[in-house]
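In: Sequence first, then the predicted structure:
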Amino acid sequence: MTDVTFILRDGSREVVDIAEGMSVMQGAILNDVRGIDGECGGCLSCATCHVYVESLEAGELPPMGEDENGLLDGVAAERRPNSRLGCQLLAAPGLKGLVVRVPERQV
């Protein structure tokens, strides 16, 4: 299990245990994290699981693929250098201490 901390729109924090191999988006949806929509179910076609990566205690994020990069160009909230799609971040030991901020809007 990987603990992921979500900073919600109101500034509150929600810590979710996500099973290894499950995406950050899936973990958020299964735990009713407000602000993560995941409309496409993780098929990399909607960008409603956009998050801002605030910190990572150990390890590093997987590299961003071309499709993810393209979808981030059309997100509803501001794209920032730390923008990622939650569907592309899979829980693994290298994501220990992952903290992500939910953007102001997804659509």
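Out: That came in fine, so what should we check first?
In: contacts, neighbours, all on C-alpha from now
Out: OK.
In: Surely Glu14 is within a strand?
Out: Yes - according to DSSP: H, G, I helix; E, B strand; the rest coil, the state of Glu14 is that of a strand.
In: okay, now the one to match up with it:
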Amino acid sequence: MPQVTFIDAHGESRTVEGEAGATVMEVAIRNGVPGIEAECGGACACATCHVYVDDAWAAKTGSPEPMEEDMLDFAFEVKPTSRLSCQIKLRDDLDGLIVRTPTRQG
């Protein structure tokens, strides 16, 4: 099973396992990862599952599709490696993926 490491805005990390085919957001929700709210349930209709993909993994996870790009306009502190975690499907070659959760507004 591929592992994903989530690093929060304070530098605390949490590594969890997920099944290939699941999204990074689904894995985060199942494991209670803080900073991933997923208000729309993974429909790419909000930006509450926004993450920063670690630079070393950016090429493997790919670029956002146009719909995801539109939703990222609503995310807080968007960076070049910003992605919606509901749009990143886990694959065996993503074992060890590292993503960071942004500081939340408010």
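Out: Perfect, thanks for sending it. This structure is a prediction, so every number in the text was calculated from the model and none was measured.
In: Just give me the residue right at the centre of structure 2.
Out: Centroid check for structure 2 by C-alpha atoms, centre = their mean gives Ser85 as the closest residue, at 3.0 Å.
In: That one: what's it in contact with?
Out: Thr23, Val24, Met25, Cys49, His50, Val51 (C-alpha atoms under 8 Å, 6 or more residues apart in numbering).
In: Run through the helices of structure 1 in chain order.
Out: 24-30, 66-72 (DSSP state H).
In: got those helices as JSON lines, with distance to Arg13 of structure 1 columns?
Out: Shown next, in JSON lines, are those (distance: least, C-alpha to C-alpha, whole Å):
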{"stretch": "helix 24-30", "distance to Arg13 of structure 1": "12"}
{"stretch": "helix 66-72", "distance to Arg13 of structure 1": "24"}
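In: so of those helices, which one's packed in deepest?
Out: Across the helices of structure 1, averaging neighbours per residue (mean count of other C-alpha atoms under 10 Å) puts helix 24-30 on top, at a mean of 22.
In: other SSEs contacting that one?
Out: strand 13-18 (3 or more C-alpha pairs under 8 Å, 6 or more residues apart in numbering; DSSP states H and E).
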